[in-house]
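A.B. asks: Have a look at this prediction, sequence included:
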Amino acid sequence: MKVRRRRGLGAIIATSALAAGLLASTATSATAQNSIPGVDEISHSRNMSQVAHLPKQPPFDTQAAFGTDIAFTDNHAIVGNYDGFVIYDINKPHKPRIVSQVLCPGGQNDVSVSGDLLFLSTDYARTNDSCVSEPSTSADPNSWEGIKVFDISDLANPEYVASVRTDCGSHTHTMVPDRKRGSVLLYVSSYSPAEDLPNCQPPHDKISIVEVPVKHPERAAVVATPVLFPDGGNPGGENPDGTRRSATTGCHDLTAYPQKNLMAGACMGDGVLFDLSDKLNPRIIDQVQDNVNFAFWHSATFNNAGTKVIYTDELGGGGLPTCNATFGSKRGADGIYDIRGRGDNRSLEFRSYFKIPRHQAETENCVAHNGSLIPVKGRDIMVQSWYQGGVSVWDFTDSANPKEIGYWERGPLSDTERVIGGTWSAYYYNGYIYSSDIQKGLDVLAIRDWRTAPAKWVRYDEFNAQTQPRYGR
């Protein structure tokens, strides 16, 4: 984890200290609220089950080798890891197998895929852009962070073909095809600048757009750095309960809906809706803040109609036990926003919060994290990771009254100490739910429910959760 910038799970440093008073002020045990599974014990709703599990394999089997995000191509799942990435063959979901593993440390190593190209985000300072680099310090002007590009035409032997340095590194990125230019655009999210960081200077109210020519990926380069927050965005501050909300110094996640020319930004202190008609110049349509309950705007998901956005609040950066009576049902939760109006008059209207209804142990890091739609025409259903809170499937067709319809979870990694773990990303792909567990590896889950049954017939050759496809007509 970084010390100089709060990134992902590294964000616990400041927040945990501020939340310590809250944790200490209550003697309420989550066990008193519901039955918490024992260490590594599996609990699930009747309509969900595990159909396969493949543990992390060497060299990615250490506690520090966190499993991260997932991208899908041609019935293969590509799972990022702080130490590289793993390609799984999921043609037989009940029997996934590893096709290849690439050792290339760089945290978080979030992934996306387009055709024969794989993109990898490096957000930890390294001595250089190679896969044999060593950890460095961001105060070193020669340190490297940014985007790596791999050719995966041979999935068993990925080839590293290009790298692009970006200001403040690349915490996450969002892939958007640009067929007119014959290229792929990567919208790079990064944040938390500081005066002593030569490659990450404040105010950093921007994103970096990297263009990768499909036929010549070795020519990848930064082609634009649009400033999104000329007024500085949310200045941050203290929420009513005493915890801190983040100032906006960039974005954490951007989710594009290319067929709607829309993009949603989860930008630390702000939730943003963008017009993406001019791909090199995203234009803000509306911008909202929640200075009561949200601490860190983390990610975003559109519904299929493009009339709603789900924003997540990663309170504590993924390192705190926030699924308990102390934090309640509105902190570390999802915020559901309807998109009202048309064109430039569109606005984000808050409707409700959603949080898993099961309390977790005080040793379990739990908060809203990555998920995707389950493609059911006429309904808005999402599958989502909650770290050690497990995988939740929930319906937000009625924006004001969301409800969980299924879940699957493991008990804590430990009942005596807090060990960072749980599901980082859970996505629906071609009939099954795939979960990347930070410590445990790959889980394949099934949901058997009348509300999700139509999704079984939806098939994708390629799927990136942050590049939302449209399904149905």
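C.D. replies: Ah, there it is.

A.B. asks: Please count neighbours and contacts with C-alpha atoms only from this point.
C.D. replies: Noted.

A.B. asks: what's the offset of stretch 350-368 from the middle of its chain?
C.D. replies: Distance of stretch 350-368 from its chain centroid, counting by Cα atoms, centre = their mean, to the nearest Å, is 16 Å.

A.B. asks: Oh, that last question was meant for stretch 335-353, not what I typed.
C.D. replies: How far stretch 335-353 lies from its chain's middle: 22 Å, per Cα atoms, centre = their mean.

A.B. asks: Other residues contacting it?
C.D. replies: Applying Cα atoms under 8 Å, 6 or more residues apart in numbering, the external contacts of stretch 335-353 come out as 273, 285-288, 306-313, 329-330, 333-334, 354, 399-402.

A.B. asks: What subset of those is buried?
C.D. replies: Among these, those buried by neighbour count (16 or more other Cα atoms under 10 Å) are 273, 285-288, 306, 308-313, 329-330, 333-334, 354, 399, 402.

A.B. asks: before we go on, here's another structure to hold up against the first:
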Amino acid sequence: MTLLHTTRARRRQLGVAAAAAGLLATLLTAGPAAAIPDPGDPPARGKAAAGVAAETRQAIESGDVPGVDEVVHSDNIEHVTNLPKDALQGTNSDLAFQGRYAFAGNYDGFTIYDIRNPRSPKTVAQVLCPGSQNDISVSGDLLFLSTDSSRSDDSCSSTTQPASEKSSWEGMKIFDISDIRNPKYIAAVETACGSHTHTLVPERRNVYVYVSSYSPNAAFPDCQPPHDGISVIKVPRKAPQQAAVVNFPVLFPGEGPDGGGNPGAPTNPGVSKTTGCHDVTVLPSKDLAAGACMGDGILFDIKDPERPKVIDRVQDNVNFAFWHSATFNQKADKVVFTDELGGGGGATCNAEVGPNRGADGIYDIKGKGDKRKLVFRSYYKIDRHQAATENCVAHNGSLIPVKGRDIMVQAWYQGGVSVWDFTDSSRPKEIGYFERGPLSATTNVTGGSWSAYYYNGYIYSNDMAKGFDVLKIDDRRTDPAKRVRTDELNVQTQPDYFDRSHGWGRWDD
């Protein structure tokens, strides 16, 4: 382990742009994109590079798309500051928060920022520990880091090694952050098919970690099909070195080598075959979890965190290619699922792809107990069309805690950051946005906001290429959230902001 702004803003025209050059599924050339190539990715059918460049230049010149790196935002959003990437030059990934600190994942490791003054964040520590995608969470003195690339060993100095070799390692890494300026790597747990993402279910004595991974292969000794479940790790807080996998609940039981998840093509063309989960979000105060599992969305009970139980399962074989992530509303009577069409590298926010693919799917939760059902209500997608060179699709976001309303902020890669209201789950609407123009006017370069989360009065965005952004929204619809404070936030472990008995939130009077 090794320790190691922008120009002008103007209001975009909404819903007006040159038609983009088809669905691009190009992934990062310097490293993995947001997801390893997903089975549901459609074949690339875009125009030649010259055509893409010509359309992008025309869209910029006409004002339909901002210029390269130009910042635009709605009147109610302020771009407070930006910290460019420093020692860690890999792709920026997820975010977590604790007290005055933000923890930012990067494919090369992670960075800790002091955000006591959000207008002037400071870098506290940078830890070099390569292993995509370094999904990150914190709980007390422990920091958790996902490794989803086959490595020569579990150290931070490992090198890439084929997954077909039995000695290869991937899984969860655990750090001690009691000395915030000098994190210490203290434990590792190997998990089947690695750890693409993970979710914490914290208790007083233990932290349970739900590990999501996928894409098994008969040639991989530690990633065998059908792999239709998640790994559950138990981490004793006082002895994290004893962390171990305690269960692998099968979420999609079925006969045969392919298990019981969505079969994908040819049965469901353009849809991912389910071979595990991409992400799980838990709402501990309600003993609920929602899983975004490639070709399926699931709702499950986590009263016994070691033995989660599936309540309901849904598919969308028309518009969803890859179920990517999930967000509950505060009352736990809705779930927003995201579809990562194109694997995170496609230009899918355009007129050609349309408003329903690469979007959010909003589901109401109806019924009680084990009879609860997920009922589809509508799609939400940003209507600011992006250039043919911009990767854009629904990605990670969080609730903005406004009592009585369902409002969230969400990353859309080079589509930027969207603040939107889904209180009426059949009629979602955007209420604010921030974005940059394309990274390139000539070629498809992957970048943009990976995660955009609300924490204690500000919005923090980890841009894959541009670094750490701080935003602030001033709007009567979101202003009540400024009084809500929490001491720790891992977005996939959703707090109950308005139930003081659980100790999640508090109010500034």
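C.D. replies: Great, that's in hand. It should be emphasised that the depicted structure is a prediction, and the values quoted were computed from it without experimental measurement.

A.B. asks: Do a quick rundown of the strands in the stretch 1-150 of structure 1.
C.D. replies: 42-44, 48-54, 67-73, 76-81, 84-89, 97-103, 108-114, 117-126, 144-151 (DSSP state E, counting those that start in this stretch).

A.B. asks: Please produce JSON lines containing the ones you listed, extended by mean neighbour count and distance to Ile209 of structure 1.
C.D. replies: Formatted as JSON lines, these follow (neighbours: other Cα atoms under 10 Å; distance: least, Cα to Cα, whole Å):
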{"stretch": "strand 42-44", "mean neighbour count": "17", "distance to Ile209 of structure 1": "41"}
{"stretch": "strand 48-54", "mean neighbour count": "17", "distance to Ile209 of structure 1": "35"}
{"stretch": "strand 67-73", "mean neighbour count": "27", "distance to Ile209 of structure 1": "20"}
{"stretch": "strand 76-81", "mean neighbour count": "26", "distance to Ile209 of structure 1": "21"}
{"stretch": "strand 84-89", "mean neighbour count": "23", "distance to Ile209 of structure 1": "23"}
{"stretch": "strand 97-103", "mean neighbour count": "17", "distance to Ile209 of structure 1": "25"}
{"stretch": "strand 108-114", "mean neighbour count": "27", "distance to Ile209 of structure 1": "15"}
{"stretch": "strand 117-126", "mean neighbour count": "25", "distance to Ile209 of structure 1": "13"}
{"stretch": "strand 144-151", "mean neighbour count": "25", "distance to Ile209 of structure 1": "11"}
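
A.B. asks: Would you format these as JSON lines with distance to Thr174 of structure 1 included?
C.D. replies: Listed next are the strands of the stretch 1-150 of structure 1 as JSON lines, based on distance: least, Cα to Cα, whole Å:
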{"stretch": "strand 42-44", "distance to Thr174 of structure 1": "32"}
{"stretch": "strand 48-54", "distance to Thr174 of structure 1": "27"}
{"stretch": "strand 67-73", "distance to Thr174 of structure 1": "11"}
{"stretch": "strand 76-81", "distance to Thr174 of structure 1": "14"}
{"stretch": "strand 84-89", "distance to Thr174 of structure 1": "17"}
{"stretch": "strand 97-103", "distance to Thr174 of structure 1": "21"}
{"stretch": "strand 108-114", "distance to Thr174 of structure 1": "7"}
{"stretch": "strand 117-126", "distance to Thr174 of structure 1": "10"}
{"stretch": "strand 144-151", "distance to Thr174 of structure 1": "11"}
